[in-house]
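**Q** With the sequence up front, the predicted model follows.
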Amino acid sequence: MSYQAPLRDMRFVLHEMFDVGAHCELLDNGLDRELVDGVLEEAARYTGEVVAPLNRSSDEEGVTLVDGKVTTPTGFRDAYQQYVDNGWASMTGPTQYGGQGFPQMVAASFHEMLMAASLSFRVYSGLTEGAVLALYKHGSEELKNSYLGKMVSGSWTGTMCLTEPQAGTDLALLRSKAEPQADGSYAITGSKIFISGGEQDMSENIVHLVLARLPDAPAGVKGISLFLVPKYIAKSNGAPGEKNTLSCGAIEHKMGIKGAATCVMNFDGAKGWLIGSANQGLACMFTMMNDARFQVGLQGLGIAERSYQGALSYARERLQSRALTGAAAPDKAADPIIVHPDVRRMLLTQKTLVEGSRMLSAYTARQLDLEHGHPDPAERKVASKRVALLIPIVKSFFTDMGQEVASLGVQIYGGHGYIREWGMEQLMRDSRITQIYEGTNGIQALDFIRRKLLGDGGAELNALQDEFAALCDAQAGRSELTDLVEPLQERLHEWRDLTAEVLAASNRDPQEIGACSVDFLQYSSYLLLAGLWLQAAARAQDALDAGTGEVDFYTAKLHSARFYMRRVLPRVSSHREMLLGGADCLMALPEAHFAF
């Protein structure tokens, strides 16, 4: 199954909805529309021609571990070398360490392409950018000078080592130890599991960021520190030197992303260096975590886009039965299945979820850029609050969406979707992990309620609701958009009321936080996409009114917006009813009564 980057839709989002040119001018990064388009076109070539052909073969071949060394699937090493040589690895890196300083708004489009082309391939480089961010923000000058340049270039990769057999979500249970040494380093001892790219044969060094406890550390999460632990200790000239006392003890045999090495990493007194302050490791790691969770959201989006492309191609070609209104293709033995209403329902659900999520990814990426690069410190703080609110939504909703869209892709293919040779079932298997790692989606929902909503009494969410209400007000006088504006305005009023009810219930009973969190996050996500679909429809109507051409493209946007409002947005009603059902029906049943 081939992949072709959706460049026209990406340009619509970047240029027509969010004006990435003006965004780059504000950030003073020297980019303009022409350069952005050139980057996207080359990214489409690389991902479509170099990476995408590896997806099926890497799933079949998998990875191997022999004597502690991982061999990646055939073609991965060459593709990764192109990734480094052509500057894709350094795209978002800080310029003072050899990076290109591209904004996330542009990089997110490329990263979506990578996820769609081959999620297994992207796993190896995916955490390096976050590791760079954590080291750049919290590391000593000595560590940055020794490691950042090579990590930014991609010749050295990075990992994130949190999870242990007994400590997954609950890092308070973490046991890895860090013993101070006379030379200022630390001896790191412990075992970490589920480490993506913990060992591989593509980069010349791997830099692990490891959470561990100092001997005098307080109990719980307040006693965790972060350490840089390289596979090969850097020499003074920047070359990889002595092999550290760490190893890959095993690789996991997984449901999906079989081309990615998911490792058990053993640290046996390995030499490491403290990043940030002692016992502040979790705060340092969360610098990396926000980037990682945004990237996982893009994984869901990328897989969904590829599934939609496969399903659409198949629906146009597969001949089965006749249209309900009579033969649509009388010269053929049967009609293509795209004529059937239920197939169109599935395709349009895929299309509107994917394109709506792409809009939200660009919106979130814009806030990430402003958080780090806006010239006004006050505006950076404003953007930081918005990022904190949006990250759990992007991670959770996009990955749930990716699994749904991949499942619809299998359904459209029918029996052919269930067997391996067509590639659709692989997408469904690969996407399943995205709902689990970097914090399960249930944890994201808890974070959304407990830290974000309750943390400020709903102030930031209210500000976001105000923004989308203003968008509705701006389009309210346009008769062409009335059928989009009015239902959204009604839902926005309902969203405000529901927010107040969730706040009251959560303050009244802590169990309500967990009981309503998933449904409230889903409700909020569908509303956000609805607001963005209204914005997209307004831009499309503007283009049609101006006679700028591409009538089919803009008309399709208007049709898609109407489908979303009529057939997808109503899902929020069920989420509302479920979350208002309360915690008592979840918690009243004694544990012993779950089975007899």
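**A** Structure's in. What do you need?

**Q** make it CA atoms for all contacts and neighbour counts henceforth
**A** Will do.

**Q** can you map out the helices along the stretch 401-550 of the chain?
**A** With DSSP state H, counting those that start in this stretch as the criterion, the stretch 401-550 of the chain has helices at 415-418, 424-432, 441-447, 459-475, 482-508, 511-546.

**Q** mind putting those in a markdown table, mean neighbour count and distance to residue 377 included?
**A** Listed next are the helices of the stretch 401-550 of the chain as a markdown table, based on neighbours: other CA atoms under 10 Å; distance: least, CA to CA, whole Å:
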| stretch | mean neighbour count | distance to residue 377 |
| --- | --- | --- |
| helix 415-418 | 16 | 51 |
| helix 424-432 | 24 | 38 |
| helix 441-447 | 22 | 26 |
| helix 459-475 | 16 | 18 |
| helix 482-508 | 17 | 29 |
| helix 511-546 | 21 | 27 |
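
**Q** from the middle of its chain, how far away would the top strand by length along the chain be?
**A** In terms of residue count, the longest strand belonging to the chain (DSSP state E) is strand 262-275. Relative to the mean C-alpha coordinate of its chain, strand 262-275 is positioned 26 Å out (CA atoms, centre = their mean, to the nearest Å).

**Q** I'd like the next helix or strand past it.
**A** Using DSSP states H and E, the next helix or strand after strand 262-275 towards the C-terminus is helix 281-317.

**Q** Give me the angle between the next helix or strand after that next one and helix 511-546.
**A** Next helix or strand after helix 281-317 toward the C-terminus (DSSP H and E): helix 341-373. Counting by axes from the mean of the first three to the mean of the last three CA atoms, to 10 degrees, helix 341-373 lies at 100 degrees to helix 511-546.

**Q** And helix 341-373, what does it pack against?
**A** In this structure, helix 341-373 packs against helix 20-27, helix 104-117, helix 281-317, helix 377-413, helix 511-546, helix 551-563, with contacts taken as 3 or more CA pairs under 8 Å, 6 or more residues apart in numbering; DSSP states H and E.

**Q** Below is structure B, check it against A:
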Amino acid sequence: MSNYSAPIRDMQFVMQELAGLAEVAALPGNEEVSPDLVDAILEEAGKFAGGVLAPLNRIGDQEGAKWDHGTVTTASGWREAYRQFSEAGWTAVAGDPEYGGQGLPKLVSTAVMEMWKSANMAFSLCPMLTTGAIEALMLRGSDEQKTMYLPKMVSGQWTGTMNLTEPQAGSDLAAVRTRAEPQGDGTYRIFGQKIFITYGEHDLTDNIIHLVLARLPDAPEGVKGISLFVVPKFMVNADGSLGARNDVHCVSIEHKLGIHASPTCVLAFGDKGGAIGTLVGEANRGLEYMFIMMNEARFAVGMEGLALSERAYQHALAYAKDRVQGTEAGVRGGPKVSIIHHADVRRMLMSMKSQTEAMRALAYVVGAATDLAHHHPDEAVRVTNQAFVDLMIPVVKGWCTENSIEIASTGVQVHGGMGFIEEAGAAQHLRDARITAIYEGTTAIQANDLIGRKIARENGATIGGVIAEMRKVEGQLADSQGENLVAIRRSLANGIDALEQAVAYILATYNQDIKAASVGSVPFLKLLGVVAGGWQMARAALIAQRKLQAGEEEGGFFQAKLVTVRFYADHVLAQAPGLAYSVVNGAAGALDLPEELF
């Protein structure tokens, strides 16, 4: 079992220096969000993550969740950990104070979320889905629904789920067949089956609030005919107490590659007369409402990619410092050394470290932009930040999760043969990471959304503004001295050039040949992630250089940051021109081979 120590210093640096914590704290409603409060939250969250959740990570992987005639039992220690988690107020960090939440900014909850996911991803999935359900009910639920469900969901007494996928539908939600029959009293009876429902059944709380997509009898075909319903596991009486068991049951849980402790359920609605639900918002607008949950979940899954990368890096680093093997290259007759002294191990560790820090920087900046989009008093600022968030959510989701698979695999490689042995623990991070690029829409779904809705539809307006901001940082690097900053500027400039070339191709091609543009969508998403991460890392390098020149304390931290950015520039950002080439020139090789020749 590996230990987990929250990277609080880097979190503080990113929040304060890159994401603009001071600006977020100045927003209306954030008057009490002082640096001292944020530091205290991070410290306490780090203690809980490392002391309570991380030790259960391996136990959960080995034991998994258990299904028995519709009942799901979580792994040893899970119920007690969840009780401590909710009683300590961690479920309420970002919740609306009107319903018992703490109302902390997205930027702060993002950092806390990273800790839960690094410490124990399988555990973190339960509060993650609840947060998305809360958000959907906050924005589209009736007053009665909010009063009935939100206080206990915010407090963690009840959890929430999102029910989209069906056996025949997969990601094609137009094929949803679950039906809702009106009863004439404001309720509906729901009939159908949903699959891949995370924490759809468990023993952590005494009620589960399902948000379910279903069709009304007179609904139009396709996605325009889907409505959203609240379907509780137990009915709720007028006084808030639990009533009869609703007609929703878990008929099985999946046997998965990873996240064994998270029950992935098949739920049957209506096998005994119909599950009772109430309509959320207006009829036939369910998919629109569900995307409120989906965007929240997509950002959170991107954070899983970041978090698992951090955990895999810490695991690999500890092993590399401890494992003694071979002599150091160039030291004839020298002593045996720990493998961190070997050049390629250092390269692998720096690859893991630099990409993880780049992902953290970009994700936290997007989190802060969410705060500005929701709460800034200037409408123009809100609109600009919302456009940036919309552009970047598919990148945070797709780029971070794809990276996590590669980074966790590199962690196995650092361990050598021991990494392939389950007892070493490195393999779990890789197995757990593999789902993240599939969850809440595959990487291709994110990438198609990125090039279609976020770039082609608005003719590149938002990404053009982002590129302009990148150029400003390039200009600041040009005015700076030092070998590291010169090298960083060179890679950043080449990366921005590559990004501009790829954007121009998408804008010129998408409406004329959508297939050709779509072949390059995933490489483009990676390109944007790599360059956007490089943009934030370049900002970090400028700040680190300034701090070092000022002789600030923590010189070691800033020196490490500068060297880490240099590695990112030389080894990761340097990939950008090749990715742009694939975006612009890759269609023929993918599309020209006839199906019968595959």
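**A** Okay, I see it. These numbers were taken from a predicted model, which means no experiment stands behind them.

**Q** hang on, the earlier thing: sort out which residues of the longest strand of the first structure are buried, please.
**A** 262-267, 269-275 (16 or more other CA atoms under 10 Å).

**Q** which residues make contact with that strand from outside it?
**A** With CA atoms under 8 Å, 6 or more residues apart in numbering as the test, strand 262-275 of the first structure has contacts from 135, 138-140, 184-199, 225-230, 244-252, 281, 284.

**Q** sorry, back to before: tell me which of the helices and strands packed on helix 341-373 of the first structure lies nearest to residue 351 of the first structure.
**A** Ranking those by their distance to residue 351 of the first structure (criterion: CA to CA) puts helix 281-317 first, at 6.8 Å.

**Q** got the angle for the closest one vs strand 262-275?
**A** 140 degrees.

**Q** Could you tell me where helix 281-317 of the first structure falls in the second structure?
**A** With TM-score structural alignment applied, helix 281-317 of the first structure matches the range 286-322 in the second structure.

**Q** in the superposed pair, what's the mean gap between the matching stretch and the first structure?
**A** Taken over the aligned residues, the distance from stretch 286-322 of the second structure to the first structure averages 0.6 Å (mean CA distance after the TM-score superposition for the first structure).

**Q** what's residue 348 of the first structure in contact with, if anything?
**A** Residue 348 of the first structure neighbours (CA under 8 Å, 6+ apart): 560, 563.

**Q** quick one: it from residue 463 of the first structure, how far?
**A** As defined by CA to CA, to the nearest Å, residue 348 of the first structure lies at a distance of 31 Å from residue 463 of the first structure.

**Q** Next: residue 359 of the first structure.
**A** To residue 463 of the first structure, residue 359 of the first structure is 19 Å away according to CA to CA.

**Q** List the contacts of residue 224 of the second structure.
**A** 284-285, 287.

**Q** The first structure: which residue goes with that one?
**A** With TM-score structural alignment as the criterion, residue 224 of the second structure matches residue 222.

**Q** Residue 53 of the second structure -> the first structure?
**A** So, by TM-score structural alignment, residue 53 of the second structure is matched to residue 51.

**Q** I'd say that match and residue 81 touch.
**A** No: assessed by CA atoms under 8 Å, residue 51 of the first structure is found out of contact with residue 81, at 11.6 Å.

**Q** quick one: stretch 451-470 of the second structure aligns where in the first structure?
**A** The alignment of stretch 451-470 of the second structure onto the first structure (TM-score structural alignment) spans residues 449-468.

**Q** Not counting its own residues, what contacts that stretch?
**A** By CA under 8 Å, 6+ apart, stretch 449-468 of the first structure touches 385-386, 388-389, 492, 496, 499, 503, 513, 517, 528, 531.

**Q** Mind doing that once more with 7 Å?
**A** Residues lying outside stretch 449-468 of the first structure but in contact with it, judged by CA atoms under 7 Å, 6 or more residues apart in numbering, are 386, 389, 503, 513, 517, 531.

**Q** In a markdown table: those residues, plus distance to residue 155 of the first structure.
**A** Below are the contacts of stretch 449-468 of the first structure laid out as a markdown table (distance: CA to CA, whole Å):
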| residue | distance to residue 155 of the first structure |
| --- | --- |
| 386 | 33 |
| 389 | 34 |
| 503 | 48 |
| 513 | 44 |
| 517 | 41 |
| 531 | 41 |
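
**Q** quick one: which of the buried residues of strand 262-275 of the first structure is nearest to residue 29 of the first structure?
**A** Nearest member of the buried residues of strand 262-275 of the first structure to residue 29 of the first structure, counting by CA to CA, is residue 275, at 28.6 Å.

**Q** Helix, strand, or coil at residue 160 of the second structure?
**A** strand (DSSP: H, G, I helix; E, B strand; the rest coil).

**Q** what residue of the first structure matches up with it?
**A** Correspondence of residue 160 of the second structure to the first structure, assessed by TM-score structural alignment: residue 158.

**Q** quick one: that match from residue 512 of the first structure, how far?
**A** The value you get for residue 158 of the first structure to residue 512 of the first structure, if CA to CA is used, is 39 Å.

**Q** What of residue 272 of the first structure?
**A** Residue 272 of the first structure is 42 Å from residue 512 of the first structure, by CA to CA.

**Q** go on, residue 405 of the first structure?
**A** Counting by CA to CA - residue 405 of the first structure and residue 512 of the first structure are separated by 30 Å.

**Q** and what of residue 551 of the first structure?
**A** 49 Å.

**Q** when you align them, which residue in the second structure goes with residue 494 of the first structure?
**A** So, by TM-score structural alignment, residue 494 of the first structure is matched to residue 498.

**Q** Which residue is the nearest non-sequential neighbour of the residue lying farthest from the centre of the second structure?
**A** Distance from the C-alpha centroid of the second structure peaks at residue 333, with 48.0 Å (CA atoms, centre = their mean). Closest residue in space to residue 333 of the second structure, ignoring its immediate chain neighbours: residue 327 at 7.8 Å, by CA to CA, 6 or more residues apart in numbering.

**Q** Residue 553 of the first structure maps to what in the second structure?
**A** Using TM-score structural alignment as the criterion, residue 553 of the first structure maps onto residue 557 of the second structure.

**Q** Give the burial count for that match, as a bare number.
**A** Neighbourhood size, residue 557 of the second structure [other CA atoms under 10 Å]: 14.

**Q** longest strand anywhere in the second structure?
**A** strand 188-198.

**Q** Mind listing residues that contact that strand?
**A** With CA under 7 Å, 6+ apart, strand 188-198 of the second structure has contacts from 161, 163-167, 178-182, 262-270, 274-278.

**Q** Which part of the first structure matches that strand?
**A** The alignment places strand 188-198 of the second structure over residues 186-196 of the first structure (TM-score structural alignment).
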